[in-house]
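Trainee: structure here, sequence nowhere to be found:
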């Protein structure tokens, strides 16, 4: 493994951790309808399990409602059941060929619970970034030990890796701050 590969793997690890945090945050109910809240819910249909996004159109007709329109009307009940067992805290209502999910008003306690949840997702992402840093540092030190890079190159690389780590963690913290603000705004 050479220096370029190490940095490529490191940057990929930081990017994956940040994207994962952003995806997890988007699935948290802030009281505003968002298709991300339900698109990954797994539904048993046709003898297999697949996400709702592969079985239906998901839209937000207004800020407090998610509408799910299955492409096959025979999957209505299966999708409804999957939503009920997913513990997202929204009760589905079938209206004709559409499943409507009216978002309940968030209580202060529920908002605090959700802030704790997104904080945990952010910490998991920060751990991912630190793991990428650890792997990159070990690989760079091994290159130096094997005589492939100089002591000066080692110090330069360590500094670059730390800068990348700091930037990744700052990005995650910024995402967290925005999500907390969103959750706590009534």
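Mentor: Yep, it's here. As the structure is a prediction and not an experimental result, all values here were calculated from the model.
Trainee: use CA for all of it now, contacts and neighbours both
Mentor: Will do.
Trainee: in the chain, where's the longest helix?
Mentor: Counting residues, the longest helix found in the chain (DSSP state H) is helix 108-145.
Trainee: next, the buried residues of it.
Mentor: Within helix 108-145, the residues that count as buried by 16 or more other Cα atoms under 10 Å are 111, 114-115, 118-119, 121-126, 128-134, 136-137, 139-141, 143-144.
Trainee: what's the first helix or strand after it?
Mentor: helix 151-184 (DSSP states H and E).
Trainee: so what does that following helix touch, helix or strand wise?
Mentor: helix 3-26, helix 108-145 (3 or more Cα pairs under 8 Å, 6 or more residues apart in numbering; DSSP states H and E).
Trainee: JSON lines for those helices, including distance to residue 171?
Mentor: Formatted as JSON lines, those follow (distance: least, Cα to Cα, whole Å):
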{"stretch": "helix 3-26", "distance to residue 171": "7"}
{"stretch": "helix 108-145", "distance to residue 171": "10"}
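Trainee: among the ones you listed, which is nearest residue 156?
Mentor: helix 108-145 (10.3 Å; Cα to Cα).
Trainee: from residue 80, how far out is the closest residue in space to residue 39 that isn't next to it in sequence?
Mentor: Once flanking residues are discounted, residue 39 sits nearest to residue 53: 4.8 Å by Cα to Cα, 6 or more residues apart in numbering. Separation of residue 53 from residue 80 (Cα to Cα, to the nearest Å): 14 Å.
Trainee: what of residue 61?
Mentor: Residue 61 is 18 Å from residue 80, by Cα to Cα.
Trainee: please compare the first structure with the one that follows:
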């Protein structure tokens, strides 16, 4: 196989891997009932005038499956952490006991589970769009190559097979997340 085609396939594979990695990162933020430090990963806190990720101003732990505890490194940050959690609009009601912020993770209702599945499906669809865009870019690059038509059409078939395999991976990841969300 010609070096240019190999390069095009490798860059398409790299883009598709990036789409999968992004999907997995986004799905971690969709909670499935169990408390996890990643649930507050998107929370930003006003730390002396600059927006700072929560993980950089406090320890975030999960003492049990229904509780997230946030222990700030500076006690003066308690109110700012509470405000940051409320502003992040992630559906949690923080409680401050003077030492740390505690979040009780409520059990998911059936309706909320269905909403989360819809959200997960939306993320999966975004990943599939990214994969198809990578295919489109690769096919465009192949068409612009100075090579025989046979070589070009074989390369396009390879790109399509690569695309199909990555779309299947997205479907598997989504099915696992759906099962995780719907398990009570």
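Mentor: Done, it's in. As the structure is a prediction and not an experimental result, all values here were calculated from the model.
Trainee: neighbour count winner among residue 61 and residue 80 of the first structure?
Mentor: Neighbour count, other Cα atoms under 10 Å: between residue 61 of the first structure and residue 80, residue 80 has more, with 19 against 11.
Trainee: before we move on, what SS does the more buried one have?
Mentor: Per DSSP: H, G, I helix; E, B strand; the rest coil, the secondary structure class of residue 80 of the first structure is helix.
Trainee: who's in contact with it?
Mentor: Applying Cα atoms under 8 Å, 6 or more residues apart in numbering to residue 80 of the first structure gives the contacts 92, 93, 94, 99.
Trainee: so what does the second one match up with in the second structure?
Mentor: In the superposition onto the second structure, residue 93 of the first structure corresponds to residue 95 when matched by TM-score structural alignment.
Trainee: its match belongs to a strand?
Mentor: Yes. Judged by three-state DSSP, residue 95 of the second structure forms part of a strand.
Trainee: what about it, neighbour count?
Mentor: Applying other Cα under 10 Å, I find that residue 95 of the second structure has 14 neighbouring residues.
Trainee: doesn't residue 45 make contact with residue 51 of the first structure?
Mentor: No. Between residue 51 of the first structure and residue 45 there is no contact under Cα atoms under 8 Å: 10.1 Å.
Trainee: onto which residues of the first structure does stretch 9-29 of the second structure map?
Mentor: Taking TM-score structural alignment, stretch 9-29 of the second structure hits residues 7-27 over in the first structure.
Trainee: buried residues, the matching stretch. List them.
Mentor: In stretch 7-27 of the first structure, counting by 16+ other Cα under 10 Å, buried: 7, 10-11, 13-18, 20-22, 24-27.
Trainee: repeat for stretch 43-62 of the first structure
Mentor: Those would be 43, 51, 52, 53, 55, 56, 58, 60, for stretch 43-62 of the first structure by 16+ other Cα under 10 Å.
Trainee: now it: which residue numbers in the second structure?
Mentor: By TM-score structural alignment, stretch 43-62 of the first structure lines up with residues 45-64 in the second structure.
Trainee: kindly report the same for stretch 164-184 of the first structure.
Mentor: With TM-score structural alignment as the criterion, stretch 164-184 of the first structure aligns to 162-182.
Trainee: check the offset of that stretch from the chain's centre.
Mentor: Average the C-alpha atoms of stretch 162-182 of the second structure, do the same for its chain, and the two points are 13 Å apart (Cα atoms, centre = their mean, to the nearest Å).
Trainee: geometric centre of the second structure: which residue is closest?
Mentor: residue 26 (1.3 Å; Cα atoms, centre = their mean).
Trainee: please tell me how far that one sits from residue 123 of the second structure.
Mentor: With Cα to Cα as the criterion, residue 26 of the second structure and residue 123 of the second structure are 7 Å apart.
Trainee: between residue 51 and residue 45 of the first structure, what contacts are shared?
Mentor: With Cα under 8 Å, 6+ apart as the test, residue 51 of the first structure and residue 45 reach no residue in common.
Trainee: residue 71 of the first structure corresponds to which position in the second structure?
Mentor: So, by TM-score structural alignment, residue 71 of the first structure is matched to residue 73.
Trainee: let me see the contact set for its match.
Mentor: By Cα under 8 Å, 6+ apart, the contact set of residue 73 of the second structure is 57, 58, 59.
Trainee: right, and the first one touches residue 72 too?
Mentor: Yes. In this structure, residue 57 of the second structure is within contact of residue 72 by Cα under 8 Å, at 5.9 Å.
Trainee: what is the neighbour count of the residue lying closest to residue 101 of the second structure once chain neighbours are set aside?
Mentor: Closest residue in space to residue 101 of the second structure, ignoring its immediate chain neighbours: residue 70 at 5.0 Å, by Cα to Cα, 6+ apart. Look at residue 70 of the second structure: counted by other Cα under 10 Å, it has 26 neighbours.
Trainee: in three-state terms, label residue 70 of the second structure for me.
Mentor: Applying three-state DSSP: residue 70 of the second structure is strand.
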